[in-house]
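K.L.:
structure for this input, please:
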Amino acid sequence: MKPVTLIGAPTDVGASIRGASMGPEALRVADIAG
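P.N.:
Predicted structure coming up:
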């Protein structure tokens, strides 16, 4: 698997979908991405 880096860039993509803003943070909490 190739490593990936998550960046904390604010965006309104998925704004109408409940929980969409939690995606990157959920990956960090699960220790899937560093």
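K.L.:
going forward, measure contacts and count neighbours with C-alpha atoms only.
P.N.:
Will do.
K.L.:
going by neighbour count, list what's buried in the host helix or strand of Arg28.
P.N.:
Secondary structure from DSSP states H and E places Arg28 in helix 23-29. Of the residues in helix 23-29, none is buried by neighbour count under the rule 16 or more other CA atoms under 10 Å.
K.L.:
second input sequence below; structure requested for side-by-side comparison:
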Amino acid sequence: MAACPEDRYESVLASRYCKRSPLIEILSERNK
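P.N.:
Okay, the predicted model is just below:
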């Protein structure tokens, strides 16, 4: 049962990361 809420939280984080993916890529390139 615990997997249900965890999956939901992961989906929400994934959706947020997907939107920020371009920003993360730019920051990762600058860090390098």
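K.L.:
TM-score them against each other, please.
P.N.:
Structural agreement between the overlaid chains, expressed as a TM-score with TM-score structural alignment, normalised by the length of the second structure, amounts to 0.34; 16 aligned residues with a CA RMSD of 1.9 Å.
K.L.:
coming back round to it: and the helix holding Arg28 of the first structure, what other elements does it pack with?
P.N.:
Using 3 or more CA pairs under 8 Å, 6 or more residues apart in numbering; DSSP states H and E, no helix or strand is in contact with helix 23-29 of the first structure.
K.L.:
got the buried residues for the host helix or strand of Arg8 of the second structure?
P.N.:
When elements are defined using DSSP H and E, Arg8 of the second structure is found to belong to helix 3-31. Within helix 3-31 of the second structure, not a single residue qualifies as buried, counting by 16+ other CA under 10 Å.
K.L.:
can you give the distance of that helix from its chain's centre?
P.N.:
Chain-centre distance of helix 3-31 of the second structure: 1 Å, with CA atoms, centre = their mean, to the nearest Å.
K.L.:
do the same with stretch 18-32 of the second structure
P.N.:
On the basis of CA atoms, centre = their mean, stretch 18-32 of the second structure sits 12 Å off its chain's mean C-alpha point.
K.L.:
who's in contact with that stretch?
P.N.:
The contact list for stretch 18-32 of the second structure, computed with CA atoms under 8 Å, 6 or more residues apart in numbering, is empty.
K.L.:
repeat that for 10 Å
P.N.:
For stretch 18-32 of the second structure, contacts defined as CA atoms under 10 Å, 6 or more residues apart in numbering pick out 12-15, 17.
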